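Trainee: turn this into a model:
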Amino acid sequence: MAVLETPGAAGEPEIEVQIRGLMLDPVTNMPIVVLKEVGSDVVLPIWVGVFEANAIALELEKTETPRPMTHDLLRNLAKGLNATVRKVVVSDLRADTFFASIWMEQGGETVVIDARPSDAIALALRWDCPIYVSSKVMRHTRQNNAETAANVGADDLKRWLENLNEDDTGQYKM
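Mentor: From the prediction side, this is the model:
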């Protein structure tokens, strides 16, 4: 488990994750970003909007666009203001909604900005900075996955998420 030494805003340790895949939910046809804990098989699925998934997919595939997309604009704006994005953190889960923060540094000061996880992830990809999930969110997710798995039966959901392969994720194609 890769845990950031410095706790997040809530004092909780942060667990480093990587994007495991970007896929469509087979039931709802909504995009899912699947985050995987570094050094572990623990996964965190986050349902996102179609436009945000497209922004993530474009960067994962290193696709050039003729004009800056919104997340490219945000990167360019931060660079123009001499700021650097240091990390993004999926920091909370309330009423089935994930919350995130973007940690930036400007002029020697840390600035933390509230964001949707999909936007934070899209920006993190453009800055090539680490993505973290608070340990509180991971604990809550593990608990919910266990409850859902009990309802689905025989840990089918957990196995499905943990055994994703490149064909399942479509190699980031939407």
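Trainee: from here on, just use CA atoms for contacts and neighbour counts.
Mentor: OK.
Trainee: quick check: longest helix in this structure by residues?
Mentor: Determined from DSSP state H, the single longest helix within the chain is helix 135-152.
Trainee: so what does that one touch, helix or strand wise?
Mentor: If contacts are counted by 3 or more C-alpha pairs under 8 Å, 6 or more residues apart in numbering; DSSP states H and E, helix 135-152 sits against strand 83-94, helix 156-162.
Trainee: go through these and name the closest to L73.
Mentor: Closest approach to L73 among the helices and strands packed on helix 135-152 (C-alpha to C-alpha): strand 83-94, 13.5 Å.
Trainee: now do the closest one and helix 135-152, the angle between them.
Mentor: Strand 83-94 runs at 40 degrees relative to helix 135-152, counting by axes from the mean of the first three to the mean of the last three C-alpha atoms, to 10 degrees.
Trainee: packing partners for strand 83-94?
Mentor: For strand 83-94, the helices and strands in contact under the criterion 3+ C-alpha pairs under 8 Å, 6+ apart are strand 97-106, helix 117-127, strand 131-134, helix 135-152.
Trainee: let's compare: structure for the following, please.
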Amino acid sequence: MGLAGIALDASSRMPIVLLRDLSGRRQVPIWIDQAQAHNIMSGVQENPPLRPLSHDLMAALLEAGGLRLKRVVIHAIEDSTFRAVLQLQRQVKEAETPMQLPAAMEIDARPSDAIALAVRTGSCIWMLEEVVASASIPVDEEADAEDQDAFRRFLDDISPAAIVRHLRSRDGQNERKEDGSGLEE
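Mentor: Here you go, the predicted model:
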């Protein structure tokens, strides 16, 4: 899966992280909160924050501890909540570290935290097929591209004067409806 972006739910005004499968045909929306959206986006932006954020610190701690985030796996949906694990891999040989760590381990994580960490470390985001099948929405890239092209043509063809005329005519219709003169019998 790849991070397609973060959108805003039109009705709830809650952020949604959109993960797109590699074929580009399906997206999985995961509702998150504002802080989680900020954490993910700050990991994607090219200008890092002046001070490390929590997920920057987590990535640095993994590296300092000789661990690498191999991948994030979103493996289940339970009670409308996505479940994820961090798959970690030891980077250093056992003799080089005072801690006795297994060569590989999994740690339970919220998908939003896992995604925020993955974008900082350049790690893969995997999602089990049954999760994709049950939670995905189809994406029609061709239709999206056509809509974008039509909107660009509309913007190229529209003039400020036409916008003002449209707004004035709309406002005039609203005024007639408010005073009752626009009502039909």
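Trainee: can you lay out the helices and strands packed on strand 83-94 of the first structure as a markdown table showing mean neighbour count and distance to L81 of the first structure?
Mentor: Output for these, formatted as a markdown table (neighbours: other C-alpha atoms under 10 Å; distance: least, C-alpha to C-alpha, whole Å):
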| stretch | mean neighbour count | distance to L81 of the first structure |
| --- | --- | --- |
| strand 97-106 | 18 | 8 |
| helix 117-127 | 24 | 15 |
| strand 131-134 | 25 | 22 |
| helix 135-152 | 15 | 32 |
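Trainee: helix, strand, or coil at P45 of the first structure?
Mentor: P45 of the first structure carries the three-state label strand when classified by DSSP: H, G, I helix; E, B strand; the rest coil.
Trainee: so what does it match up with in the second structure?
Mentor: Aligning on TM-score structural alignment places P45 of the first structure opposite P29 in the second structure.
Trainee: for the residue nearest the centre of the first structure, what are its contacts?
Mentor: For the first structure, the residue sitting closest to the mean C-alpha position, by C-alpha atoms, centre = their mean, is I121 at 4.9 Å. Contacts for I121 of the first structure were tallied using C-alpha atoms under 8 Å, 6 or more residues apart in numbering; they are I56, V88, I131.
Trainee: how much space between the counterpart of the last one in the second structure and I74 of the second structure?
Mentor: I take that to be I131 of the first structure. I131 of the first structure maps onto I125 in the second structure when the alignment is built from TM-score structural alignment. Going from I125 of the second structure to I74 of the second structure by C-alpha to C-alpha, to the nearest Å gives 8 Å.
Trainee: now I6 of the second structure
Mentor: 17 Å.
Trainee: compare the two (neighbour count), which wins?
Mentor: Between I6 of the second structure and I74, I74 has the larger neighbour count (other C-alpha atoms under 10 Å), namely 24 against 19.
Trainee: what's the more buried one in contact with, if anything?
Mentor: With C-alpha under 8 Å, 6+ apart, I74 of the second structure has these contacts: F82, R83, A84, V85, P111, I125, W126, M127, L128, V131.
Trainee: over to G43 of the second structure?
Mentor: Counting by C-alpha under 8 Å, 6+ apart, G43 of the second structure touches D56, A116, L117, V119, R120.
Trainee: same check on K93 of the second structure?
Mentor: Residues near K93 of the second structure by C-alpha under 8 Å, 6+ apart: none.
Trainee: just to revisit the earlier point, tell me which of the helices and strands packed on strand 83-94 of the first structure lies nearest to G80 of the first structure.
Mentor: Nearest to G80 of the first structure, of these and by C-alpha to C-alpha, is strand 97-106 at 10.9 Å.
Trainee: sorry, back to before: reformat the helices and strands packed on helix 135-152 of the first structure as TSV; add distance to L60 of the first structure.
Mentor: Below are these laid out as TSV (distance: least, C-alpha to C-alpha, whole Å):
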stretch	distance to L60 of the first structure
strand 83-94	16
helix 156-162	20
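Trainee: so which of the ones you listed is the most surrounded?
Mentor: strand 83-94 (a mean of 21; mean count of other C-alpha atoms under 10 Å).
Trainee: just to revisit the earlier point, of the contacts of I121 of the first structure, closest to V38 of the first structure?
Mentor: Taking C-alpha to C-alpha as the measure, V38 of the first structure lies nearest I131 of those, at 10.2 Å.
Trainee: what's the closest residue to that closest one other than its chain neighbours in contact with, if anything?
Mentor: Nearest residue to I131 of the first structure in three dimensions, chain neighbours excluded: V88, at 5.0 Å (C-alpha to C-alpha, 6 or more residues apart in numbering). Under the criterion of C-alpha under 8 Å, 6+ apart, the neighbours of V88 of the first structure are A100, S101, I102, W103, A120, I121, A124, C129, P130, I131, Y132.
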